[in-house]
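Trainee: build me a structure from this.
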Amino acid sequence: PAYGYNYEGGQVVFGIDIFVAQPFDKWEVLSFEQNIRDPVFAWKLTNFSTRYLDSYTSDSFTSGGRNWKLKVYPNGAGSATGNSLSLYLLSASSENGYVQAKLRVIGTTNVEKQVGGLRNTTENGWGYDKFMPLADIQDSSKGFLVNDALKFEVEIVSFSKTDFIN
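Mentor: Take a look at the predicted model:
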């Protein structure tokens, strides 16, 4: 034959296995929330120069129907200890997923950095060890420390949401 294989008598043999799959009893639907209700949360850390703990965590806030927290290390975390402020967005629930957000320290000119992706650790979520130099915070001409208080903002841009349907 020109195409394929023939056995004795010019016959071709095929085999088929048929499996009947069990119907799904649960469906998982992944979507992205992009028109976030209450997307911006502001937090002020007072008495900044006299803070002695390694880290401080904001109260829980709701944005887009999900609960979040901000966590700051005034003297840095990890490789940034002693030279940078570290800032993170945390999920206040056990939900994992993708997030896009903007973290800010408010001053004469705000410092803003974007975070995105899956959270890097349960403890610190999304953020930066080296968010901004401590020297910039202490520089009065930059207007970050006002009456010994430092202001933070987070803007939730989008996040993934998983729904399970029975």
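Trainee: can we go C-alpha only for contacts and neighbour counts from here?
Mentor: Fine.
Trainee: and the gap between F152 and A2?
Mentor: Note on F152: its distance to A2, by Cα to Cα, to the nearest Å, is 75 Å.
Trainee: oh sorry, the question was meant for F41
Mentor: Where A2 is concerned, F41 sits at a distance of 72 Å (Cα to Cα).
Trainee: re earlier: between F152 and A2, who's got more neighbours?
Mentor: F152 (22 against 4; other Cα atoms under 10 Å).
Trainee: what ranges do the strands span in the protein?
Mentor: Along the chain, counting by DSSP state E, strands occupy 27-33, 40-45, 56-57, 61-63, 66-73, 84-91, 98-106, 111-118, 126-133, 150-165.
Trainee: before we compare anything, build this one as well:
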Amino acid sequence: MGSRFTNSSSDVFKGRKAPPVHYLLRIQSFSSLSRSSLEKYSSDKFEVGDYKWRLTIYPSGNKDGGGQGHISMFLTLANTSSLPVGWELHAMFNFFVYDQLRDKYFSLPDNQLRRFHVMKTEWGEAKFVELQVFNDSSNGYLIDDACVFGAEVYILKMTRKAECLSALEKPNAGSYTWTIKPFSAVALDRHESQWFVAGGHRWKILIYPRGNGTGKGNSVSTFLSLDESTLPPDTRLVVRFTIRMLDQNELKADPFEFTNDNYFGASCLVWGTQKFVSLANLNDPKQFYLVGDTCVIEAEVTLFGIVSITS
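Mentor: Predicted coordinates:
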């Protein structure tokens, strides 16, 4: 018949040579155990992931769980009284039975993922293996009235985060115009505007007159920066912003601009472009971005929503 089980989900189990890494339960004289009045046997405590566990076997099946005619296996979380109020944990576990003829440990095809909490400290398989299959010595699970079961347990550490987006019914917009004069006198690598308010938060424009990063030496780099002090803890802003360098030819009035949709938060306070406008275009006398050593930059900021982040 080979290594085949019968249970509620599948009758084909997977086998491997390596024994279970967390616990082994060897039973001598299994028939005596199954004939006794002992409905179940719980192992000694074993530790996995800083928690104490017990492996419980029902040799004639957990009848309350519909396990008649099967061996039932359960994993129990022990010493729960020492855990903090409101505790819960998620664990993946699997049960094994040893095929002594083929030297393999057989288990369910998939690990079981379960949530343990104060109202549910035990999970398992009421129909782990059919007794008719188990008792057939040709299958190797019960040889000379002896058998071996095992368990593996893996704790899922809860590092999940969640967020809640509160979209504004009407986007909140604001703008700011920054006149830089004389532009040639800007000696620092980075030049900053004054703070301005848009969408209820403070912002400023940053420029690198001789470029930054990939724009260094060939472009003006421009960025929008959020004042973190105006940002509540664990929040992000959903923002569309446009930065323009105005063409000062009133007849043409064609600005050079950069638009971006992005999040602004504690880990991302600055967004922009390293290649805003080329130095060649800026200094081209046929262009009107730099007139009388004056440059005019404008920022428009629109707040679409606020994201609250929780762990």
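Trainee: quick check: G174 of structure 2 vs R115 of structure 2, distance?
Mentor: Separation of G174 of structure 2 from R115 of structure 2 (Cα to Cα): 48 Å.
Trainee: got the strands of structure 1 as JSON lines, with distance to K142 of structure 1 columns?
Mentor: Formatted as JSON lines, these follow (distance: least, Cα to Cα, whole Å):
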{"stretch": "strand 27-33", "distance to K142 of structure 1": "35"}
{"stretch": "strand 40-45", "distance to K142 of structure 1": "17"}
{"stretch": "strand 56-57", "distance to K142 of structure 1": "23"}
{"stretch": "strand 61-63", "distance to K142 of structure 1": "28"}
{"stretch": "strand 66-73", "distance to K142 of structure 1": "19"}
{"stretch": "strand 84-91", "distance to K142 of structure 1": "15"}
{"stretch": "strand 98-106", "distance to K142 of structure 1": "10"}
{"stretch": "strand 111-118", "distance to K142 of structure 1": "10"}
{"stretch": "strand 126-133", "distance to K142 of structure 1": "12"}
{"stretch": "strand 150-165", "distance to K142 of structure 1": "12"}
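Trainee: looking at those, which is buried most?
Mentor: Stretch with highest mean neighbour count among the strands of structure 1: strand 84-91 (a mean of 24; mean count of other Cα atoms under 10 Å).
Trainee: that strand against structure 2, how far on average?
Mentor: The superposed strand 84-91 of structure 1 is, by mean Cα distance after the TM-score superposition for structure 1, a mean 0.2 Å from where its aligned residues fall in structure 2.
Trainee: okay, that strand sits on what stretch of structure 2?
Mentor: Strand 84-91 of structure 1 corresponds to residues 219-226 in structure 2, going by TM-score structural alignment.
Trainee: excluding its backbone neighbours, what's nearest the residue opposite K161 of structure 1 in structure 2 once aligned?
Mentor: Superposed on structure 2 with TM-score structural alignment, K161 of structure 1 falls opposite I306. Nearest non-adjacent residue to I306 of structure 2, counting by Cα to Cα, 6 or more residues apart in numbering: L237, 4.8 Å away.
Trainee: quick one on the thing from earlier: now tell me what touches the match of strand 84-91 of structure 1 from outside.
Mentor: 201-212, 215, 243, 264, 269-280 (Cα atoms under 8 Å, 6 or more residues apart in numbering).
Trainee: over to stretch 57-74 of structure 2?
Mentor: For stretch 57-74 of structure 2, using Cα under 8 Å, 6+ apart, the contacting residues are 30, 33-34, 39-42, 55-56, 95, 122-132.
Trainee: what does stretch 279-297 of structure 2 give?
Mentor: Residues from elsewhere that reach stretch 279-297 of structure 2 (Cα under 8 Å, 6+ apart): 177-184, 210, 217-220, 243-249.
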